[in-house]
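Visitor: mind folding the following:
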Amino acid sequence: MSDLNETPPAYPADWLEVHSMDLDAQGVARKPDGKVVFIDGALPFEWVTANTHRKKNNWEQASLTAIHKESAQRVRPGCPHFGLHSGACGGCKMQHLHAGAQVAVKQRVLEDNLWHLGKVKPETLLRPIEGPAWGYRYRARLSVRNVIKKGTVLVGFHERKSRYVADMEVCPILPPHVSAMLMPLRALIASLEARDTCPQIELACGDEVTALVLRHLEPLSAGDIDKLRAFATEHQVQWWLQSKGPDTVRLLDADSPQLSYALPEFGITMPFKPTDFTQVNPHINRVLVSRALRLLDVQKHERVIDWFCGLGNFTLPLATQGREVLGIEGSEALVARSRDNYALNQAQAGQPLAPTQFVARNLFEMTPEMLVADGVAEKWLIDPPREGAFALATALANIEQARLGAEDAPELPPQATGWTPPQRIVYVSCNPATLARDAGLLVHRAGYRCVAAGMVNMFPHTAHVESMAVFERI
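Guide: As a prediction, this is how the structure comes out:
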């Protein structure tokens, strides 16, 4: 039996012990003088040597040169294009780390952000939402480049820390039928007259339809259109063409089937256009919607507001549960699509959906007056972009502080008499830093407690952290 007081073995002075991993999937170590070193490719609990290529007063950035003591969580990457080598694909950052350990790292990032940025500690940690680690990415933006020097066309993600397109033959995080299409797509583009003026292909997969949006800087010839149609028939895809901005996107052949995804637990079908915002990972999205609504626990007599409602991904399922729903979104186009989706599902649903209104508004300019004007709702769902919901949380906090008579609070809006804040809020986030900032406002100034939080592994093998937090009125 070993002595518990036994001193750890002495390692050479240039070896670094990796203690943790940061949000960019870099190993974090400290030099003997306490200086932090961020090391590409290193994992927690490894002893490594690294080559420093950037120095600042308090930290250094380095590249891994050797692993002397390997982590038990290090695994063989599942993609031949992943790595630290020149030309490696930059689409993933964590394939060398076991999928379960990736989830643990992201959960820790969420907890650290909530505490260090918002001084918030959830009363309960939710079990992480996980799904397939491969073949999950139903949305992607693939760069296209005709590389004359190499005599080939490249289609894929950018190289690691580079503006060049990676030379990808497969991509295991894309659905298998799309991964198998990468080389045929390269051959197709190479055969087009417009090979030099097609910089991008956007992928959007529905439950039954795979759509490809070809960005073209010049009009396509009749011959090129024929080749696109032949490719669509052979590979069972539909082409959309984009000549300029997003408003120019059009379906090549109008009789093509509709792009959509289903939320079967709620009997909802969501048609969408390939450039609309939808979740990248449909497997996780179904679980995400289900858990969010379960945590919100909307009753038949309750009114709900869905902030940043998008296409209605949460709004329409909420309409199967509550008395009345209000969906608010910044984009007029998405609001129009939400209304269409509501009408479609109202006609198809086995049970009538609750009365639901959709409104377009800039939610980054929210004020207490606007908030009160939207009326009382017992429950809120918030699902903002990466910028978070700072203006919304601030407006709610200002109303609470005004009611408490705080010196620094603005005046209470006259119409606030009788207005009450929501009893429960479920906040779905794609940025733990802005979630932590907004959580700090809700907990320390708006009168809420954070009863639960947990991470959502929407993007396996990347450093992207999605999460969910639940707030209850004190």
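Visitor: only C-alpha atoms for contact and neighbour calcs from this point on.
Guide: Fine.
Visitor: residue 364 touches residue 394, doesn't it?
Guide: No - using C-alpha atoms under 8 Å, residue 364 is not in contact with residue 394, being 10.5 Å away.
Visitor: those two - which one has more neighbours?
Guide: Between residue 364 and residue 394, residue 394 has the larger neighbour count (other C-alpha atoms under 10 Å), namely 19 against 14.
Visitor: gap between the more buried one and residue 473?
Guide: Using C-alpha to C-alpha, to the nearest Å, we find residue 394 at a distance of 16 Å from residue 473.
Visitor: want to put them side by side, so please do this one too:
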Amino acid sequence: MQDDIKPKKKLLLATIENIDQEGRGVTHIDGKAIFVEGALQGEIVECESYVKKPSYEIAFTERVIRQSNLRVKPKCDHFNRCGGCSMQHFEFQAQIAAKQRVFENTLSRIGKVKTETILTPLAGPSWHYRYKGRLRVKFVVKKNKALVGFNEKRTHFIADISSCEVLPQTLSDILPQLQDLITQLSIKDQIPQIEFAADQKHLVLVLRILDALNTNDELLLNTFSSQHPVQFWTQSKGPDTIKPLSKKDDVKLSYALKEFGLQFSFMPYDFTQINPFINQVLVRRAMSLLKPSKDDRIFDFFCGLGNFTLPIATSGAKVRGIEGSASLIERAKQCRDENHLNDFVEYQCMNLFDITKESLLKLGHANKWLIDPPRDGAFQLVQLIDDDIHPSIIVYVSCNPATLARDAQILVHEKGYKFDKAGIVNMFPHTSHVESIALFVKTES
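Guide: Reported below is the predicted structural model:
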């Protein structure tokens, strides 16, 4: 069939063989790998390359000739131009299956490891799940309009959108009005981004301002927040300049882990789980793998606000949370105190990317570890495991399959751990991002 169809000029005719880790279709033409955005496995498409390298090209789908039965109509009207999502054209359960394959392939290819048990993928609501993030802002003179949103696909321009299916519903609903508001401000060309943070009751927008607001600007913002469910904060320089616009905007944000009877208060600029719905089941799974009890002493590395630390403590285990951010440690202590877990939880500020054996030994002994690092992983930490430092169980929560695979290789092939269980967590539906959780068990020496 492919030979019978003549592509348009400058277009490539491609039969899609697979899906890669970025959610793109993969094909080969004359032995060269072509990664095709917007194409699904088994499809025949016409595509146009926009990145050309000696060993590969990146293209976008111009026309689908033979369509996969897993292709669906994107829910968002802006999907084809907005770069915020990459997989809305892919049936939801098939997205999860594709991420599972990417996860397993990454473990095998990079780490040369294979888990003994694949856990059932964790999934939650697929729309309006993103409760924290950053939007770009740009005043476009030719349009006399401030754009607020994500980059367009394949460009550095901001997509002109009027709604978003992954942002909180309250924020999606007011995007057009928010754009109009920014357009009216005297510093409309001095606001490069807006950070947003939400909970079940509040939506806080932190305006990054490169010049001072005048009196009329403040009036416009205050009027807007009185008419819409939003509070404004501003940031003029570093994080220490973030503050509410007025007293009425100084709201308390929080999220609950109801299963454990816990409440976490946080500031709009604190690092928190972006998807509060899937976080509930992620914590439940982490606890089922860790199996904390009153006889355990547990370290929670990269603990943040204590998202895992406090649930561990409800079991009666003694737990120490370790985190590199001093401000997050202070917030974690506040959450600990508010949940009356002082007798079970200690916190310590420490740079875990430069940790030494001496500093790790000073923490004392822990028979179990929970590790939840950023994308760079926990290379330095797992390298330190030896005859003196060898927890019996390690639960590893990862936001990057590549660094988990690298660290798993060390744990399995060098440190004597069995790669017992692992599975993906669909924290970011309709994107190619893969979150995962893994269990490593120390083998008998």
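Visitor: quick revisit: what residues are shared contacts of residue 364 and residue 394 of structure 1?
Guide: Shared contacts of residue 364 of structure 1 and residue 394 (C-alpha atoms under 8 Å, 6 or more residues apart in numbering): none.
Visitor: structure 1: helices as residue ranges?
Guide: Along structure 1, the stretches classed as helices by DSSP state H are 99-118, 176-179, 182-191, 222-235, 282-296, 315-318, 332-348, 368-373, 390-404, 432-444.
Visitor: just put those in CSV and tack on distance to residue 268 of structure 1.
Guide: Converted to CSV, the helices of structure 1 look like this (distance: least, C-alpha to C-alpha, whole Å):
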stretch, distance to residue 268 of structure 1
helix 99-118, 29
helix 176-179, 26
helix 182-191, 32
helix 222-235, 28
helix 282-296, 11
helix 315-318, 7
helix 332-348, 6
helix 368-373, 29
helix 390-404, 28
helix 432-444, 28
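Visitor: and those helices, which is most packed in?
Guide: helix 315-318 (a mean of 27; mean count of other C-alpha atoms under 10 Å).
Visitor: that one vs structure 2 - mean distance after superposition?
Guide: With mean C-alpha distance after the TM-score superposition for structure 1, helix 315-318 of structure 1 departs from structure 2 by a mean of 1.0 Å once superposed.
Visitor: now do whatever residue of structure 1 lines up with residue 426 of structure 2 against residue 79 of structure 1, distance only.
Guide: Mapped onto structure 1 by TM-score structural alignment, residue 426 of structure 2 lines up with residue 457. Per C-alpha to C-alpha, residue 457 of structure 1 is found 19 Å from residue 79 of structure 1.
Visitor: of those two, which one has the most company?
Guide: residue 457 (26 against 17).
Visitor: now that one: closest residue in space that isn't a chain neighbour?
Guide: Distance criterion C-alpha to C-alpha, 6 or more residues apart in numbering; nearest residue to residue 457 of structure 1, sequence neighbours excluded, is residue 130 at 5.4 Å.
Visitor: what is the burial count for the one you found?
Guide: Residues near residue 130 of structure 1, counting by other C-alpha under 10 Å: 19.
Visitor: quick check: the aligned residue for it in structure 2?
Guide: If you follow residue 130 of structure 1 across to structure 2 using TM-score structural alignment, you land on residue 123.
Visitor: how near is that match to residue 185 of structure 2?
Guide: The value you get for residue 123 of structure 2 to residue 185 of structure 2, if C-alpha to C-alpha is used, is 41 Å.
Visitor: was I right about residue 107 of structure 1 contacting residue 457?
Guide: No - judged on C-alpha under 8 Å, residue 107 of structure 1 makes no contact with residue 457 at a distance of 9.3 Å.
Visitor: list residues touching both of these two?
Guide: Common neighbours of residue 107 of structure 1 and residue 457 (C-alpha under 8 Å, 6+ apart) are residue 128.
Visitor: quick one: what's aligned to residue 291 of structure 1 in structure 2?
Guide: Match for residue 291 of structure 1 (TM-score structural alignment): residue 285.
Visitor: same check, this time on residue 105 of structure 1
Guide: By TM-score structural alignment, residue 105 of structure 1 lines up with residue 98.
Visitor: can you tell me the closest non-neighbouring residue to that match?
Guide: residue 19 (7.2 Å).
Visitor: what do you get for residue 323 of structure 2?
Guide: Per C-alpha to C-alpha, 6+ apart, closest to residue 323 of structure 2 is residue 302, 4.6 Å.
Visitor: how close does the alignment partner in structure 1 of that neighbour get to residue 385 of structure 1?
Guide: Matched to structure 1 by TM-score structural alignment, residue 302 of structure 2 sits across from residue 308. Residue 308 of structure 1 is 8 Å from residue 385 of structure 1, where distance means C-alpha to C-alpha.
Visitor: which of the two has more neighbours?
Guide: residue 308 (25 against 13).
Visitor: wait, the more buried one touches residue 334, no?
Guide: No - under the contact definition of C-alpha under 8 Å, residue 308 of structure 1 does not touch residue 334, with a separation of 10.2 Å.
Visitor: wait, what's in contact with the equivalent of residue 320 of structure 2 over in structure 1?
Guide: With TM-score structural alignment as the criterion, residue 320 of structure 2 lines up with residue 326 in structure 1. Counting by C-alpha under 8 Å, 6+ apart, residue 326 of structure 1 touches 304, 305, 306, 315, 356, 357, 358, 359.
Visitor: chain neighbours aside, what residue packs nearest to residue 73 of structure 1?
Guide: residue 98 (5.3 Å).
Visitor: and the one you found, how far is that from residue 75 of structure 1?
Guide: To residue 75 of structure 1, residue 98 of structure 1 is 6 Å away according to C-alpha to C-alpha.
Visitor: return the set of buried residues in the biggest strand by length in structure 2.
Guide: Using DSSP state E, we find that the single longest strand of structure 2 is strand 56-66. By 16 or more other C-alpha atoms under 10 Å, the buried positions in strand 56-66 of structure 2 come out as 57, 58, 59, 60, 61, 62, 63, 64.
Visitor: need the residues you listed in CSV (columns: distance to residue 365 of structure 2).
Guide: Formatted as CSV, the buried residues of strand 56-66 of structure 2 follow (distance: C-alpha to C-alpha, whole Å):
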residue, distance to residue 365 of structure 2
57, 50
58, 49
59, 52
60, 53
61, 55
62, 58
63, 59
64, 58
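Visitor: which of these lies closest to residue 49 of structure 2?
Guide: Using C-alpha to C-alpha, residue 59 comes nearest to residue 49 of structure 2 of the buried residues of strand 56-66 of structure 2, at 3.8 Å.
Visitor: surely the closest one meets residue 47?
Guide: Yes - between residue 59 of structure 2 and residue 47 there is a contact at 6.0 Å, judged by C-alpha under 8 Å.
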